[in-house]
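Peer 1: pasting the structure only:
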């Protein structure tokens, strides 16, 4: 580890800082955030949002009825490899244009915002369920939560995340290391200790755990297997959160793409191991597990006993809470929509005006949302905007289980719409793409094709109901929620006089290449201020 007082290390640090500012300026934006996220912490924010164990606990009810053990093991493996393709395609874009807008650049802000807010809602709703599961375990199964009680806990969790995410960037960055350690320790407890403590009556044979296909919903086995992908896809999701802290990261063009790829890779491997262990230790009565309020809690209870389960479950709840605390700042809105101009010809841009209506710049109250606190250098207004929308989405719980479950599917579908657009725009936008340090070379195009085809197919499949014989009560309402928001976006864009079609002209840059007095840091200390003219000249010389 380099000595912080080493002149060479300090010189290298300053060079990286200047390079980050120059690259951001070339994209049209001035430096407004503190760059406090180190590479490990950039990885940590994506890995903590994935939150393996609590995420798997939240979505076991998708795997169990749609394949059981084979879906948990082989479905996870197949889906993880495909998600890695998506992640590598996104990492290339993040390396070339590391701004906090993330997948917003090319064309899908509202899709990205919808998906991320749905992710906040689904993560915090899962956390509320897990809190209530802990209470149920502690009460010896005498307590059963009601929908209003669940919603009250959910609101408290969302609001507490809002408060936490209004803290300074330095605090949020340092928390990521703690999150990584807790996540890995919890994974190790399950992978190593669960098989040791599981009684013989709950240990499954290899043939049952890996090959006995269980189908409770009535779809053909092949389609049911694909439906089970929602579990790994929801778990290994929102990995673009690393991009959303790009303007707060050191050496962002390298740290951000590798943060994405490493988070997906580590989550894929550890998640596969966890699912393998669960498949061998969950017993054969999968229908009883599926009917329980929290299948993983039942598996732990059967293996660990009540007291040990309560202790482990408290850690699960804590890690799930950490997921939400990392997710809220990742949803923060930024001014970055520059990639659409860089990837799409001006003449082609007219054909994507409808898509542009879902940009951040076209959101209601965008001027207020863009405000950054001068004290913490965090977008406080955006945090509370997202928190309020997440609470509103939580009201779906009162419409029934299928309605709130739409938040899980919507978080994947909305994000996949947002992820697909920039990847497509890169190859068919009509402008030359300049790769960053992370580049796949000749594998770039095949990886992009696989990613877009996969995301398109899964976005459609996740709109299907859980059963082919559906009723009003068990209909999949994801299409209603997503369609409703997209409809409102169209109205906002085309409404006479006030619609975005009358005033939206493209991304608003905060830096002009001809500006000789480029403001590099709004938050600089005295030492940095004394050298600002030198940095400005350095930036200008690169245009």
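Peer 2: Yes, it's here. All figures in this text were calculated on a predicted structure; none of them were measured in a lab.

Peer 1: drop to CA atoms for contacts and neighbour counts, all remaining ones
Peer 2: OK.

Peer 1: for stretch 309-327, list every residue counted as buried.
Peer 2: By 16 or more other CA atoms under 10 Å, the buried positions in stretch 309-327 come out as 309-310, 312-313, 315-327.

Peer 1: how about residues contacting it?
Peer 2: Here stretch 309-327 makes contact (CA atoms under 8 Å, 6 or more residues apart in numbering) with 45, 48-51, 53-55, 116, 119-120, 123-124, 126-127, 130-131, 134, 137-138, 157-158, 161-162, 164-165, 179, 182-183, 186, 241, 297, 300-301.

Peer 1: so which of these belong to strands?
Peer 2: Residues from the contacts of stretch 309-327 lying in strands, with DSSP state E as the criterion: none.

Peer 1: just the buried members of the residues you listed?
Peer 2: 45, 48-51, 53-55, 116, 119-120, 123-124, 126-127, 130-131, 134, 137, 157-158, 161-162, 164-165, 179, 182-183, 186, 241, 297, 300-301.

Peer 1: show me those residues that map onto helices.
Peer 2: Residues of the buried ones among the contacts of stretch 309-327 located in helices (DSSP state H): 45, 48-50, 53-55, 116, 119-120, 123-124, 126-127, 130-131, 134, 137, 157-158, 161-162, 164, 179, 182-183, 186, 241, 297, 300-301.

Peer 1: how close does residue 413 get to residue 458?
Peer 2: Between residue 413 and residue 458 the distance is 8 Å, computed by CA to CA, to the nearest Å.

Peer 1: okay, pairing it with this:
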């Protein structure tokens, strides 16, 4: 393909992206520098909705568009806040994991004699969050190119573990297939079945933030295609490589489960590596794991800042006028980035309330997003006769209904499970505080929504149009009715602003 043809094609795609965003009611404010492969490290599920409406607002935008007029503002409000707190909790959980891994490296280097305090770990955590904020304030071109490095290192790390660990593990620590694939050890006092279900938090946390790609869709070229396919690639690679890594660990971990879980390093995987590679080999491997975790944190920060920017663009967050600002030099929402960083640091401070309090951050990053996903998906089907859905470039076709039912049922079931403590007989210190933190945020958001005179119920109208350079407080059905009564916008413009699937 000649250079001229490639250039013409690139310009055509750029015009199509901008026109699609204009149909959703928004002007182009981000630079589109992400390609499909650069989405893989920052994205995980939501496919059809992402293809039909690739906007940074994502879930709450879809919810508002797919819900009836009576409920759309309230549901969009709830989804927006659940998505925002879930995304910020995602930053906190990933970066807290990175801080713990760094402290584990110090423990490995000292042969287990170093045991970090909560204050030391929190200090490292704050440094990681602040560095991620600085990275995500860079220009979109820089952020997009960094994703290539992230993808390559993640794949390389998985392959190294899959190949090197079996080669280095002593024969006495290698497990048989019957043990690796069939053994079940319950270290808690819950019945085996429920203990097994509780263990789902780890893998579901790993592949959560399905909508991360959507939040940076306004920075992607050919977003209607790139976003859903980027999500598919992320899930596909993560699922296959993650399964292979876990199987490798099961075959090479030995049978001292309690010793591994009670490791002085504070990280069971670090103990498995130490048993196989020794100190120096483990430090080499562990350094790459830290790098991979660190990279994931910057990607989550990127997605969360775009979600906050989009929600502020529609006036729903406190200090929205300050958050909805694009830096004139980097063309990135710098204020939103620092807002997310501050929120993540505040959540991380829960460590001083106890181990279970900070563990709630990991559960919130799953349950809060599950609330947002479930409402968005359910709205598509509960009011399917009213919302006039038109699929985008990517569609599940006849499988849509079944997938929606299974998805919502699964997410609601798992959310309830993750509110339970890890032990059946618990106390105030060992209680699971996920429901307290998440419930508190959602309740406060509802109090603000219904607050007399100043609450969102009096002024929040959902996504507002910015494509003409201003932000009228009318949207969807109300905007169409207004034009019928003699408003300045045409009926076609009103319908275009509502969403491409109307």
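Peer 2: Thanks, I have the structure now. Here the structure is a predicted model, which is why all the values come from computation and not from measurement.

Peer 1: kindly provide the TM-score of these chains.
Peer 2: Superposed pair, TM-score by TM-score structural alignment, normalised by the length of structure 2: 0.88. Supporting alignment: 455 aligned residues with a CA RMSD of 2.0 Å.

Peer 1: the more surrounded of residue 413 and residue 458 of structure 1?
Peer 2: Using other CA atoms under 10 Å, the more surrounded residue of residue 413 of structure 1 and residue 458 is residue 413, with 31 against 19.

Peer 1: can you tell me the closest non-neighbouring residue to that one?
Peer 2: Distance criterion CA to CA, 6 or more residues apart in numbering; nearest residue to residue 413 of structure 1, sequence neighbours excluded, is residue 459 at 4.9 Å.

Peer 1: over to that neighbour. Which of the three states is it?
Peer 2: Classification of residue 459 of structure 1 using DSSP: H, G, I helix; E, B strand; the rest coil returns helix.

Peer 1: so what does it match up with in structure 2?
Peer 2: Aligned by TM-score structural alignment, residue 459 of structure 1 pairs with residue 415 of structure 2.

Peer 1: show me where the stretch 101-250 of structure 2 has helices.
Peer 2: 118-136, 140-168, 177-182, 192-198, 201-206, 212-215, 223-252 (DSSP state H, counting those that start in this stretch).

Peer 1: reformat these as TSV; add distance to residue 456 of structure 2.
Peer 2: Putting the helices of the stretch 101-250 of structure 2 into TSV (distance: least, CA to CA, whole Å) gives the following:
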stretch	distance to residue 456 of structure 2
helix 118-136	29
helix 140-168	32
helix 177-182	53
helix 192-198	37
helix 201-206	32
helix 212-215	23
helix 223-252	31
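
Peer 1: which one of those is the most hemmed in?
Peer 2: Compared across the helices of the stretch 101-250 of structure 2, helix 212-215 shows the largest average neighbour count, a mean of 33 (mean count of other CA atoms under 10 Å).

Peer 1: residue nearest the centroid of structure 1?
Peer 2: The centre of structure 1 sits closest to residue 238, judged by CA atoms, centre = their mean, with a distance of 1.5 Å.

Peer 1: need the contact list for it.
Peer 2: Per CA under 8 Å, 6+ apart, neighbours of residue 238 of structure 1: 46, 49, 50, 116, 119, 415.

Peer 1: still contacting in structure 2, which of these?
Peer 2: Of the contacts of residue 238 of structure 1, the ones still in contact in structure 2 (both residues aligned by TM-score structural alignment, their matches' CA atoms under 8 Å) are 46, 116, 119, 415.

Peer 1: from those residues, pick the one nearest residue 398 of structure 1.
Peer 2: Proximity to residue 398 of structure 1 was ranked across those by CA to CA; first place goes to residue 119, at 18.6 Å.

Peer 1: what's the counterpart of the closest one in structure 2?
Peer 2: Matched by TM-score structural alignment, residue 119 of structure 1 corresponds to residue 90 in structure 2.

Peer 1: mind checking how far that match is from residue 163 of structure 2?
Peer 2: Distance of residue 90 of structure 2 to residue 163 of structure 2, given as CA to CA: 30 Å.

Peer 1: please apply the same query to residue 52 of structure 2.
Peer 2: Separation of residue 52 of structure 2 from residue 163 of structure 2 (CA to CA) stands at 41 Å.

Peer 1: repeat that for residue 444 of structure 2.
Peer 2: 50 Å.

Peer 1: now residue 28 of structure 2
Peer 2: Relative to residue 163 of structure 2, and taking CA to CA, residue 28 of structure 2 is found at 45 Å.

Peer 1: no further questions, thank you.
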